[in-house]
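> What follows is a protein structure lacking sequence information:
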C-alpha cells in the first residue's frame, strides 16, 4: 500500500488524453513523480541531450545484437540436436523453456528493480546472455543423449534469466528517461528487435556453413559481451534515489485496464508464435524455393519493424491508446481469416498473393495493437496510486515482458496442436477468434469506463477521490 504522503490526485484534463482522447499528452516530470508542465508530447532526436542520445543508441544496438544471438540457432540447431539424440519434441521444449523462464522471472525482476539497481540489472543481464550464448556454442562437444539435453535446458534457462533481467530494465529505463515519449522510443527499439529477429537466422545459417556449430554463438555472444562492457563503462547512473512504492507486482492486477491489456498482449504474442511451427507447412502447397519461403516469413516482421515507430509516435502524439489496441487487433483478425483462408469465406482464393496481403495486414495490425500496451499498463498503475518513478516502471516492464513471453510460449504449442487437429484454415480461425476476444474486451472496457465512475481509470473517479489500491 502506498504511503499517504505519496498519494496524489490526477485531474480529468491530465488523464483523459492518456485514456484515448485526441488531446495531446501532458508532460510529466517522472523523475520527481509529479506533474510538471503542459505541452504536446513531441519527440525529436536532434533535441535530445547527449546523455539520453547515448542511452537510446546503445540500447538499440544491444537490442539488435541480443535478439540476433537468441534467434541464430533456428536454422541448424534442430538438425544438430537430432544428431545428439534429442527428439523434435525435446527440441521444441528447449526452445519453449526460454519463454517460460521469462514468464516467471520478469515480474520478480520488475518488483525488485529499485533494490537491485536498474543499471546493474541491465548490464548484468546483457553479460549473462552473452556468456550463455558462447557456452551454448560448445554443447556440440557434450556427450550425446541425456547429458546434452540437460545442458541445453540449463544453458537456455540461464540465458533466459539474463534476457528477462536486461529487457525488464531496458523498458523501465526508457520510461524513466523518456516519460513523455515512451511509446515513440519503444517503437524505435522494436524496429531494431524486428531487424535482429529477421537477420538472426540467415546470419546463423551463414556462419554455421562457414565455421560449424560453434561459430555463430561465439561471434554473436562475444559481440553481446562487448556491448555489455561498453554499457557498464559509459552508461550514466539511472534512477539513483528513486522513491519506492510500498506494494507488490500483484497490485497491478487490481486495475481493470491492466487485466484487459494483459489479454491483448498475450493474444498478440500467441498470434506471432503460432506462425513458427505451422506456416511453412501451409505454404508447401505452393512449392516455393527455399529463399522465397524465407522471404514470406520475413514479411510480417518487416512490416511490424518498419511501422513500429509510427505507431509509437501516434500513441504519444494523439493518445489513442485503447482505440489503437482494439483497432489493431481487428485488422489482425481479418489477416488471419484470409491467410487460411477461413472455410466460411469461400470467395477468398487460396493464392500466394492473398497470403502476402494477409502477412502485411498482420504486421500492421499487431504493431498497432502491441506498441501502445506498455503505456496502457502505466496508466493502469497510475490509477492505483502508483507514482511515476523507476519502481513503478520496473513493475510495469516486468508485467509486460511476462505477458508477452506467456503468449510466445503458448503460441507454437497451440499452433501445432490446432493444425494437427483441425488443419491450418480452421486453426487460423482460432487465432482470429483470440484476437477478436482481445479487441472486444478492450471495446467493452472503453464503453464501461465512460459509464462507470467507480472504475479506477475513469477520469471522473481519478479526479474526485484520493487514489488508493
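That came in fine, so what should we check first? Computed from a predicted model, the values in this text were never measured in an experiment. Numbering: from 1, shown residues only.

> Every contact and neighbour count from this point should use C-alpha atoms.
Fine.

> Which other helices and strands does whichever strand or helix holds residue 258 contact?
When secondary structure is defined using DSSP states H and E, the element that contains residue 258 is helix 256-283. When contacts are defined as 3 or more CA pairs under 8 Å, 6 or more residues apart in numbering; DSSP states H and E, helix 256-283 packs onto helix 352-370, helix 373-383, helix 390-422, helix 424-451.

> what's the angle from the very next helix or strand once past that helix to helix 256-283?
Next in sequence after helix 256-283, counting helices and strands by DSSP H and E, comes helix 290-318. Angle between the axes of helix 290-318 and helix 256-283 is 160 degrees (criterion: axes from the mean of the first three to the mean of the last three CA atoms, to 10 degrees).

> Buried residues in helix 290-318, which are they?
Neighbour counts over helix 290-318 (16 or more other CA atoms under 10 Å) mark 293, 296-318 as buried.

> How about stretch 63-78?
Residues 63-73, 75-78 are the ones in stretch 63-78 that count as buried (16+ other CA under 10 Å).

> hmm, who's touching that stretch?
Applying CA atoms under 8 Å, 6 or more residues apart in numbering, the external contacts of stretch 63-78 come out as 88, 91, 126, 129-130, 133, 189, 192-197, 199-205, 208, 213, 216-217, 220-221, 223-224.

> Go again with 7 Å.
With CA atoms under 7 Å, 6 or more residues apart in numbering as the test, stretch 63-78 has contacts from 91, 133, 192-193, 195-197, 199-201, 203-205, 216-217, 220-221, 224.

> Can you lay out the helices and strands packed on helix 256-283 as JSON lines showing mean neighbour count and distance to residue 260?
Formatted as JSON lines, these follow (neighbours: other CA atoms under 10 Å; distance: least, CA to CA, whole Å):
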{"stretch": "helix 352-370", "mean neighbour count": "23", "distance to residue 260": "12"}
{"stretch": "helix 373-383", "mean neighbour count": "25", "distance to residue 260": "10"}
{"stretch": "helix 390-422", "mean neighbour count": "24", "distance to residue 260": "11"}
{"stretch": "helix 424-451", "mean neighbour count": "20", "distance to residue 260": "6"}
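
> thinking again about what came up before, return the member of the buried residues of stretch 63-78 nearest to residue 157.
Distance to residue 157 across these (CA to CA) is lowest for residue 70, with 12.2 Å.

> In addition, the following structure is provided for comparison:
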C-alpha cells in the first residue's frame, strides 16, 4: 500500500509540474506577441484571430478527447500531446523571423496545435486523477492542480520577462519548450497506461490466462494423438473387413 501511494503521489506531482510548464508558456504570448506582430504590419483584428484560435481548438478537442481515451492508451496520448505542445511553442516563438503573411498563417497553425494538445493533456490529467482519487481526496487534488495553473501563469510572466529582456522574443519560447521536451522521458516512465489500482489484478489475470492456454494446448495435443490413433485403427478395420474394391473407401483409406 505504501508503494502504491508513493507511486500515485509521484504521478500527481509530475502532472502538476507539467501543468506549471504549460501555463508558463501560455502566459508569455499575451504581453510579448502583439508588439512583435505590429512591427510586421499585422493589424489588431488579425492578432485577435490568432489569439482566438487557441481557445477554439481547446473547446473542440476537449469534447472529443473522452471518446478517444476509451480507445487509445492514456500514456501515448499524454506523451504525444506534450511533444506537439513543446514543438508548437518553439514554432510560435520563431514566427517573428518570417514575413508578414507567413507569420499570420503559421501563427494560426501553431495556436491551433497549442490549444489541441493542451486540451488533450488536461483531459488525460483529469482522467488519471479520477481513477486514483474519489470524493474529498479528488477535490483536494483538483484544487491543488488548479493552483498550479495560476502558479504557472505567474512564473511564466516573471521568468519570461527576464528572458525577454536578455534574449528578445524568441528566447522565452525556446526555454519553455526545451524544458517541456526534457521532461517528456521522465513523464513517459511515470504516467500509467492504465489505472494503478488495477495493475496487480490485470497481471494476475494475464498469468492465469497464460496457464489456461498452456493447459489447453497440452489437452489439444493429447486429444489429437488419440484421434490419430483411433483414425488409423478405423482405417485398418475398413481394409480388413471386405475384399471388395469400393472407390469411396479407397479414397478414405488413402487420406487416412
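Structure's in. What do you need? Small disclaimer: the values here were computed from a predicted structure and weren't measured.

> Just the closest of the buried residues of stretch 63-78 of the first structure to residue 279 of the first structure, please.
Nearest to residue 279 of the first structure among the buried residues of stretch 63-78 of the first structure, with distances taken as CA to CA, is residue 75, at 15.2 Å.

> That closest one pairs with which position in the second structure?
Under the alignment (TM-score structural alignment), residue 75 of the first structure maps onto residue 31 of the second structure.

> starting at the chain centroid, how far to the helix or strand harbouring that match?
In this structure, residue 31 of the second structure sits in helix 29-39 according to DSSP H and E. Relative to its parent chain, helix 29-39 of the second structure has a centroid offset of 32 Å by CA atoms, centre = their mean, to the nearest Å.

> for stretch 195-215 of the first structure, same thing?
Remark: stretch 195-215 of the first structure is offset 23 Å from the chain centroid, using CA atoms, centre = their mean.

> One more: stretch 95-103 of the first structure?
Mean-position distance between stretch 95-103 of the first structure and its chain equals 14 Å (CA atoms, centre = their mean).

> Who are the contact partners of the spatially most central residue of the second structure?
The second structure has residue 77 as the residue nearest its centroid, 1.4 Å off, counting by CA atoms, centre = their mean. For residue 77 of the second structure, the contact set (CA under 7 Å, 6+ apart) is empty.

> looking at the alignment, what does it pair up with in the first structure?
Counting by TM-score structural alignment, residue 77 of the second structure corresponds to residue 121 in the first structure.

> Equivalent analysis for residue 123 of the second structure, please.
In the first structure, residue 123 of the second structure lands on residue 168 (TM-score structural alignment).

> Quickly note the distance from its match to residue 107 of the first structure.
Separation of residue 168 of the first structure from residue 107 of the first structure (CA to CA, to the nearest Å): 9 Å.

> how about residue 87 of the first structure, what's its match in the second structure?
Residue pairing (TM-score structural alignment): residue 87 of the first structure is matched to residue 43 of the second structure.

> out of everything not next to it in sequence, what's closest to that match?
Using CA to CA, 6 or more residues apart in numbering and skipping the chain neighbours, the partner closest in space to residue 43 of the second structure is residue 37 (7.9 Å).

> mind checking how far the one you found is from residue 192 of the second structure?
According to CA to CA, residue 37 of the second structure and residue 192 of the second structure sit 41 Å apart.

> Spell out which residues are contacts of both of residue 168 and residue 107 of the first structure.
Common neighbours of residue 168 of the first structure and residue 107, using CA under 7 Å, 6+ apart, are residue 398.

> Those two: which has the busier surroundings?
Per other CA atoms under 10 Å, whichever of residue 168 of the first structure and residue 107 has more neighbours is residue 168, with 33 against 27.

> Quick check: which element contains that one?
helix 146-177.

> Next, the buried residues of that helix.
Neighbour counts over helix 146-177 of the first structure (16+ other CA under 10 Å) mark 148-149, 151-177 as buried.

> once aligned to the first structure, how far is the helix holding residue 31 of the second structure on average?
Here the mean offset of helix 29-39 of the second structure against the first structure after fitting is 1.0 Å, by mean CA distance after the TM-score superposition for the first structure.

> now the lengthiest helix in the second structure, how far from the chain's geometric center?
In the second structure, with assignment by DSSP state H, the single longest helix is helix 199-241. Distance of helix 199-241 of the second structure from the chain centroid (CA atoms, centre = their mean) equals 41 Å.

> Would you mind pulling up the elements that it packs against?
On a contact count with 3 or more CA pairs under 7 Å, 6 or more residues apart in numbering; DSSP states H and E, helix 199-241 of the second structure meets no helix or strand.

> mind checking what residue 22 of the second structure lines up with in the first structure?
Checking TM-score structural alignment: residue 22 of the second structure goes with residue 66.

> is it true that its match lies in a helix?
Yes - counting by DSSP: H, G, I helix; E, B strand; the rest coil, residue 66 of the first structure is located in a helix.

> where's it relative to residue 144 of the first structure, distance?
28 Å.
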